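Q: Predicted model, plus sequence, below.
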Amino acid sequence: MKILGICGSPRKGGNTEFSLHTCLNALKEKGFETEAILLAEKDVKYCNHCGDCLDKKSCPIKDDAMGIFEKMIGADGIVVASPVYYAGVTAQLKALFDRSIMIRGKLKGKVGGAIAVGQSRNGGQEFTCEQIVLWMMAHEMRVVPLRFGGTVVSSLKELDAAKKDEIGLKTCVRLAEKIAEYLTGK
């Protein structure tokens, strides 16, 4: 079974990416195939509400979004991670969410989990996870019933601050365990 991880941070090699890899590595240890997509390395433009996706079932915007959507469709589970930006997901991740109308109905039944990384404990991670979960629910995914998801404390200036948050990283591992449980029934 395959799990796709999507890191919504515009910063490569930072705390959100580390937190996502903590979850994916725990899934890999359980025998899952994993892949991470870093939006920091992708070009995903904003939806301009042209309506082509509704009428023609295609999107005229040429960027990396369609390739990401194909990987989502091919995965059994999806983990989405975002740093907290004013109590929500990043603009890059929101752009991907908005454009995902293209694959409406194609993520139904897939297992999903959320990770949010903020400046302090209860620093908006719950709202950010909620935004990710609402996107998953709109796609009729099966969201693992963790209280909020993986919630990690980091720092704007320290790219490796998440490594020090043992409690937060345990929530990422626990998220992996619940995803595995949902997918295998064990």
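A: Noted; the coordinates are in hand. The structure displayed is predicted, hence computed values, not measured ones. Numbers count the residues shown, from 1 in each chain.
Q: C-alpha from now on. contacts and neighbour counts both.
A: Fine.
Q: Next, count neighbours for the spatially closest residue to E126 that is not a sequence neighbour.
A: In space, and not counting its chain neighbours, E126 is closest to F148: 5.5 Å by CA to CA, 6 or more residues apart in numbering. F148 has 20 neighbouring residues, counting by other CA atoms under 10 Å.
Q: F148 in helix, strand or coil?
A: coil (DSSP: H, G, I helix; E, B strand; the rest coil).
Q: which residue is nearest the centroid of the chain?
A: V80 (0.8 Å; CA atoms, centre = their mean).
Q: Would you state the strands of this protein in chain order?
A: 2-7, 33-38, 77-83, 111-118, 142-143, 150-153 (DSSP state E).
Q: could these go into a markdown table alongside distance to K57?
A: Formatted as a markdown table, the strands of the chain follow (distance: least, CA to CA, whole Å):
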| stretch | distance to K57 |
| --- | --- |
| strand 2-7 | 24 |
| strand 33-38 | 24 |
| strand 77-83 | 23 |
| strand 111-118 | 25 |
| strand 142-143 | 25 |
| strand 150-153 | 34 |
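Q: Got another one to weigh against that:
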Amino acid sequence: MQDTQGARPVVLGISGSERPGGNTDLALDYAGRLVRRRGAVFRTIHLRDHRISPCSPCGDCNVRTTPCEVKDDMPAIVEEMKRADAIIYAVPVHGFGLAHLMQIFIERAGVGFLRFERPLANKVGGIIVTSRRYSDASVHSQLVDNLLLNRMILVGSGFPALLRNTAREPGLNDTEGLDALERMTHRMIDMTLLLHRHQAATGEPVLLPDDRNERVARAPSMS
């Protein structure tokens, strides 16, 4: 989906940090400034500002054929994701793993909404992980799996955008991490513009989103 005011790509940043103004927010804000300098639109969702319920004990997630019925802010957030051309997940490492806000979010989004039609297919995805020192690569890998599960396009941009800060105060002190973040962000915009140009010229997306649900059996292709 393009910005309604023009043909500018729309990038949505989703922060899974509980701490306003912390390392994750600083990194995502930095990415947002890069996006806007490229003439694209950048919007931010802070999960801490929304009511997101954990998965309930209803037990029907693996058999239901309709979106989750738990009443919270998830449907509105999913609609924002559908309207974006590209999505950046930004999250800190907590307890050697994914911060709980993002963990709850990806569980609810995936099982409760996205798996039925895979509406994020062919959107460009990016990941920012902030940490003190440990487990940032494993958290990044978990989010990579999530982007690939949703048929998103993950651009190669050198090293992953892992930003470390051992200081007491929040800050963007990791020069190598910032360089990786910059490369990722620019490659995301480049890919989004390429997808726009192709669709404008042909009327079709680069990759036809015909593989919607891995739960539906597919006959093996014959070559």
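A: Great, that's in hand. Because the structure is predicted, anything quoted here is derived from the model rather than measured.
Q: TM-score of the superposed pair?
A: In this superposition the chains share a TM-score of 0.89, using TM-score structural alignment, normalised by the length of structure 1; 182 aligned residues with a CA RMSD of 2.0 Å.
Q: still on that earlier bit, the residue nearest to the centre of structure 1 maps to what in structure 2?
A: Correspondence of V80 of structure 1 to structure 2, assessed by TM-score structural alignment: Y89.
Q: can you pull the contacts of its match?
A: G13, I14, S15, G16, G125, G126, I127, I128, L143 (CA atoms under 8 Å, 6 or more residues apart in numbering).
Q: now for the third one: what does it line up with in structure 1?
A: Under the alignment by TM-score structural alignment, S15 of structure 2 pairs with C7 in structure 1.
Q: Any idea how far apart the tips of stretch 161-172 of structure 2 sit?
A: 12 Å (CA to CA, to the nearest Å).
Q: Which residue range of structure 1 does stretch 135-148 of structure 2 align onto?
A: Counting by TM-score structural alignment, stretch 135-148 of structure 2 lines up with residues 124-137 of structure 1.
Q: list the buried ones in that stretch?
A: 124-133, 135-137 (16 or more other CA atoms under 10 Å).
Q: Show me which positions of stretch 13-21 of structure 1 end up buried.
A: Here stretch 13-21 of structure 1 shows G14, N15, T16, E17, F18, S19, L20, H21 as buried, counting by 16+ other CA under 10 Å.
Q: residues in structure 2 aligned with the longest helix anywhere in structure 1?
A: Across structure 1, the longest stretch assigned as helix under DSSP state H is helix 166-184. When structure 2 is aligned by TM-score structural alignment, the counterpart of helix 166-184 of structure 1 is residues 175-193.
Q: related to what we said a few turns ago, these two touch, right, the residue nearest to E126 of structure 1 and L134?
A: No - here F148 of structure 1 does not reach L134: they are 11.7 Å apart, not a contact under CA atoms under 8 Å.
Q: how many neighbours does the aligned partner of N25 of structure 1 in structure 2 have?
A: Aligned by TM-score structural alignment, N25 of structure 1 pairs with R33 of structure 2. Applying other CA under 10 Å, we find 13 residues neighbouring R33 of structure 2.
Q: likewise H50 of structure 2?
A: If we define neighbours as other CA under 10 Å, then H50 of structure 2 has 12 of them.
Q: That one: what's it in contact with?
A: Applying CA under 8 Å, 6+ apart, the residues contacting H50 of structure 2 are D73.
Q: Counterpart of it over in structure 1?
A: Checking TM-score structural alignment: H50 of structure 2 goes with K42.
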